[in-house]
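Engineer: Predicted model and sequence follow; I will ask about them next.
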Amino acid sequence: MGPEPYSEFIAALSCPGTESSDFDLNPNVQLPENRVLRPAAVLVPIQALAGELHLVLTKRASGLKHHPGQIAFPGGKVDATDNGAEDAALREAEEEIALPRERVEILGTLPCHETVTGFSVVPVLGLIRDKFVPVPEPGEVEEVFSVPLDHVTNPDRYSVQSRYWRGQRRYYYTVPFGPYYIWGATARILRGLAERLN
């Protein structure tokens, strides 16, 4: 791999950082100190398309238990048979969008992110090598699409919005792109990457 254009991502991933949470913008929320989070991992896949870097995302199926219909990275819980978070992220990407793991070069990881559904998610940044035609897994993924990386790594593209959740107003980051409403954990993880790159 040449020094550009990926060296900035490797440098950004090596910077010290703090873990993020779906509750970052909601300081009044008191989380139990003894809460037990389930380990999970997502792949943050970068692909070169027509000379421009893109981020590959999915729209989750509406029938899923967790985050139905939301825009998400390929990923899921870390199984006992997985060899850590990176292995889990690659396995889930292969299952959900038919991305062969041998075509992914791992660049590094971002700090863990805690979700409202009780997961501790490790975002794994990966570079997709060669051409890749995604195939959505029926029942899990409704659609696979890509977003120019410049869009989600520009802090000016983000806004803070809110909605009521469990009787309280909850604030969260959004970074919409065309018809896709990117928000919640996905937007918060991307916001953390944008902060590191700017």
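Structural biologist: That came through fine. Treat the numbers as computed from the prediction; the structure is a model and nothing was measured.

Engineer: contacts and neighbour counts: CA atoms only from here.
Structural biologist: Fine.

Engineer: What about the residue lying closest to residue 84 once chain neighbours are set aside, how many residues nearby?
Structural biologist: Counting by Cα to Cα, 6 or more residues apart in numbering, residue 78 is the residue found nearest to residue 84 once chain neighbours are left out, at 7.1 Å. For residue 78, the neighbour count with other Cα atoms under 10 Å is 24.

Engineer: Residues contacting stretch 151-161, please?
Structural biologist: If you take Cα atoms under 8 Å, 6 or more residues apart in numbering as the criterion, stretch 151-161 is touched by 171-176, 190-191, 193-195, 197-198.

Engineer: Mind checking which of the residues you listed are buried?
Structural biologist: 171, 172, 173, 174, 175, 176, 190, 191, 193, 194 (16 or more other Cα atoms under 10 Å).

Engineer: ok, which stretches of the protein are strands?
Structural biologist: In order along the chain, the chain carries the following strands (DSSP state E): 20-21, 38-49, 52-60, 71-72, 75-77, 104-109, 113-114, 119-128, 141-148, 159-165, 168-174.

Engineer: What distance do you get for the closest residue to residue 146 other than its chain neighbours to residue 74?
Structural biologist: Leaving out its chain neighbours, the residue that sits closest to residue 146 by Cα to Cα, 6+ apart is residue 56, at 4.4 Å. In this view, residue 56 and residue 74 are 9 Å apart by Cα to Cα, to the nearest Å.

Engineer: here's the one I want to compare it with:
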Amino acid sequence: MGRPVDLDMLRAALARPARPSSDYDLNPDIALPQGRKLRPAAVLVAIAETGGTAQVILTKRASHLKHHPGQIAFPGGKVDHGDTDAVDAALREAEEEIGLGRRDVSVMGQLPGHETVTGYEVTPVLASLNREFVAVPEPGEVAEVFFAPLAMLMDPMVYRVERRRWRGVWRQFYVVPYGPYYIWGATARMLKSLADRVTQ
């Protein structure tokens, strides 16, 4: 499961230097187009205390969605014109997708951006819950909300590398299985980046 990780350890990790991550990190042979324009997006990495243990809130995306159906993800989405910044977008999306109100969380900081294969520059926003939370999934987007142990996710050794075909080429990516859930791709990569900083 990994050693216990608390909010103070996460705050200390945020103060350490870190580089942006990418879905291409494990695939240096994939050539990215020069001058590409990425669309801004944001996700909320929310930490809850349940049963005396720190947990990360994750969602399983609805199976009928056009993009990433059934995948495990943080609450989040693209930054809209009405959003003040990435933090505002992440909080708005979390409220819309899982019913997590802005007053229910305290923002701790932002992680470096993550470039996805779908052309987004995602800003992960790290936050802690300051009250008990009962998820209300938005059925149009979210099939399920679940909690995964922070200690496990902050152990770099639980991440393995797998690969699959993507646009005719093999692409490698991080994976961290948890019970019936298969956490992979951008979500696993962002968590792995944070785990590396926590264990520095």
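Structural biologist: Done, it's in. Predicted model, so just to flag it, every value in this text is computed and none were measured.

Engineer: How close are the two chains, by TM-score?
Structural biologist: After superposition, the two chains reach a TM-score (TM-score structural alignment, normalised by the length of the first structure) of 0.97; 195 aligned residues with a Cα RMSD of 0.9 Å.

Engineer: before we move on, the earlier item: what residues are up against the residue nearest to residue 146 of the first structure?
Structural biologist: 44, 45, 46, 47, 73, 144, 145, 146, 147.

Engineer: could the residues you listed be laid out in TSV, adding neighbour count and distance to residue 115 of the first structure?
Structural biologist: Compiled in TSV, those are given as follows (neighbours: other Cα atoms under 10 Å; distance: Cα to Cα, whole Å):
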residue	neighbour count	distance to residue 115 of the first structure
44	27	16
45	23	20
46	23	23
47	23	26
73	27	14
144	21	22
145	13	23
146	16	23
147	17	23
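
Engineer: which one among those residues gets closest to residue 100 of the first structure?
Structural biologist: Closest to residue 100 of the first structure out of the contacts of residue 56 of the first structure is residue 45 (12.0 Å), distances taken as Cα to Cα.

Engineer: measure the aligned partner of the closest one in the second structure to residue 76 of the second structure for me?
Structural biologist: Under the alignment (TM-score structural alignment), residue 45 of the first structure pairs with residue 46 in the second structure. According to Cα to Cα, residue 46 of the second structure stands 11 Å off from residue 76 of the second structure.

Engineer: what residues are up against the residue nearest to residue 84 of the first structure?
Structural biologist: Counting by Cα under 8 Å, 6+ apart, residue 78 of the first structure touches 39, 40, 41, 84, 85, 88.

Engineer: 10 Å instead, please
Structural biologist: By Cα atoms under 10 Å, 6 or more residues apart in numbering, the residues touching residue 78 of the first structure are 38-42, 84-89, 91-92, 120-122.

Engineer: ditto for residue 115 of the first structure
Structural biologist: Counting by Cα under 10 Å, 6+ apart, residue 115 of the first structure touches 20, 21, 22, 23, 37, 38, 121, 184, 185, 186.

Engineer: repeat that for 7 Å
Structural biologist: Applying Cα atoms under 7 Å, 6 or more residues apart in numbering, we find residue 115 of the first structure in contact with 21, 22, 185.

Engineer: What's the match for it in the second structure?
Structural biologist: Aligned partner of residue 115 of the first structure by TM-score structural alignment: residue 116.

Engineer: Need the contacts of stretch 151-161 of the first structure in TSV (columns: distance to residue 31 of the first structure).
Structural biologist: Compiled in TSV, the contacts of stretch 151-161 of the first structure are given as follows (distance: Cα to Cα, whole Å):
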residue	distance to residue 31 of the first structure
171	16
172	17
173	20
174	23
175	26
176	28
190	23
191	22
193	25
194	26
195	25
197	30
198	30
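
Engineer: which of those lies closest to residue 111 of the first structure?
Structural biologist: residue 193 (9.9 Å).

Engineer: now residue 79 of the second structure: how far from residue 47 of the second structure?
Structural biologist: Residue 79 of the second structure is 22 Å from residue 47 of the second structure, by Cα to Cα.

Engineer: on that earlier part again, just put the strands of the first structure in a markdown table and tack on distance to residue 98 of the first structure.
Structural biologist: Shown next, in a markdown table, are the strands of the first structure (distance: least, Cα to Cα, whole Å):
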| stretch | distance to residue 98 of the first structure |
| --- | --- |
| strand 20-21 | 29 |
| strand 38-49 | 13 |
| strand 52-60 | 12 |
| strand 71-72 | 16 |
| strand 75-77 | 12 |
| strand 104-109 | 12 |
| strand 113-114 | 25 |
| strand 119-128 | 12 |
| strand 141-148 | 11 |
| strand 159-165 | 32 |
| strand 168-174 | 27 |
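
Engineer: And the ones you listed: which comes nearest residue 7 of the first structure?
Structural biologist: Comparing the strands of the first structure by Cα to Cα, strand 104-109 comes nearest, at 9.3 Å.

Engineer: what's the mean deviation for the closest one versus the second structure?
Structural biologist: Following the fit onto the second structure, the mean deviation recorded for strand 104-109 of the first structure is 0.5 Å by mean Cα distance after the TM-score superposition for the first structure.
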